[in-house]
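[1] after the sequence you'll find the predicted model.
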Amino acid sequence: MGDNKLLRMDNVSIVVESLDNAIAFFSEIGLKLEGRATIEGEWAGRVTGLGSQRVEIAMMVTPDGHSRLELSKFLKPATISDHRTAPVNSLGYLRVMFTVEDIDEMVSRLIKHGAQLVGEVVDYENTYRLCYIRGNEGLLIGLAEEINNK
């Protein structure tokens, strides 16, 4: 192996229908809006391979400042595929997992924002309480609560 070392993971990007709805949902989880911008120009199309494009993005950051979620709404070209209703055993993007303080309280708050519990909240080996939810954008989100913190 060469000397080139991984430095960090900068962000995960998710394409959404409504930036405002997605920002509100992820803000409810506890992420903060770091910034919002429109990305376009020849250089952007060369990176993505889409050619001429116009994308509105919002960068969300976790409270510790280490992890970011880039929310993207494609204005041009239009989105051509929708994987949000794929079951959890599908290839590709599965979900983003967040550790929260109180999973029951968080699920209750997110349901008020249009989220739906996929299965149920379960205990995993007396270590975590876990669940999957579908957010108001249909995105699959995992929530985890460490049991030993109580």
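    Received the coordinates, thanks. Numbering: from 1, shown residues only.
[2] from here on, contacts and neighbour counts on C-alpha atoms
    Will do.
[3] tell me which element Ser72 falls in.
    For Ser72, the element it lies in under DSSP states H and E is strand 68-76.
[4] tell me which other helices or strands that strand touches.
    With contacts taken as 3 or more Cα pairs under 8 Å, 6 or more residues apart in numbering; DSSP states H and E, strand 68-76 sits against strand 12-15, helix 19-29, strand 54-61.
[5] then this one, side by side with the first:
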Amino acid sequence: MAIKIDNVGIAVRDIEAAIAFFTDLGLTVLGRDTISGGWADTAVGLDGNHAKIAVLQTPDGLGRLEFFEYIHPDAIETDPTLPNEIGMHRVAFSVDDIDDALEIAAKHGYHPLRGVATYQDIYKLTYLHGPSGILLMFAQELKPAAP
């Protein structure tokens, strides 16, 4: 099964401030959107999920960060993570077959938080807790049907 890291997601208090800082460091904004709806609730596992998002890319084109500022539900403030604390927010993996990826996860006891969602006929995606409670996303790009 082919697998690669797609992006690292980071919840932020102020998406504009985050974009300003990281673009000053040399990252490029690839896209922005505001997401909500049933597909977002299913993929992320939160009811009423509504957030502003932005995807930034490193200058080498290999690394991407996805920032999200929650509109609903309210963001939860926590103490900053220390280097020796286990876990992080989310790591997203682009997979060629989400069913294969979920089958492998299930063998280790990990399952989607809510199910698999389809985003605008572009991606099938889901969130799941992996080892040490690390939040993961699997995303499969959907190919248009051949004529």
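    Here it is on my side, so go on. This structure is a prediction, so every number in the text was calculated from the model and none was measured.
[6] out of the helices and strands packed on strand 68-76 of structure 1, which is closest to Arg109 of structure 1?
    helix 19-29 (7.5 Å; Cα to Cα).
[7] list the buried residues of that closest one.
    19, 21-26, 29 (16 or more other Cα atoms under 10 Å).
[8] and what of stretch 59-78 of structure 2?
    Going by 16+ other Cα under 10 Å, stretch 59-78 of structure 2 has these buried residues: 64-70.
[9] what does it rub up against?
    Here stretch 59-78 of structure 2 makes contact (Cα atoms under 8 Å, 6 or more residues apart in numbering) with 6-15, 18, 26-28, 46-58.
[10] can you check stretch 83-96 of structure 2 too?
    1-11, 101, 132-141.
[11] quick one: neighbours of the closest residue to Ile98 of structure 2 other than its chain neighbours, just the number.
    Using Cα to Cα, 6 or more residues apart in numbering and skipping the chain neighbours, the partner closest in space to Ile98 of structure 2 is Gln140 (5.7 Å). Per other Cα atoms under 10 Å, the neighbour tally for Gln140 of structure 2 reads 20.
[12] and Gln140 of structure 2, how far from Gly48 of structure 2?
    Distance, Gln140 of structure 2 to Gly48 of structure 2, using Cα to Cα, to the nearest Å: 23 Å.
[13] the strands in structure 2, which residues?
    Along structure 2, counting by DSSP state E, strands occupy 3-11, 28-36, 50-57, 64-72, 90-95, 117-119, 123-129, 135-141.
[14] looking at these, spot the one closest to Pro80 of structure 2.
    The closest of the strands of structure 2 to Pro80 of structure 2 is strand 3-11. By Cα to Cα, the value is 12.0 Å.
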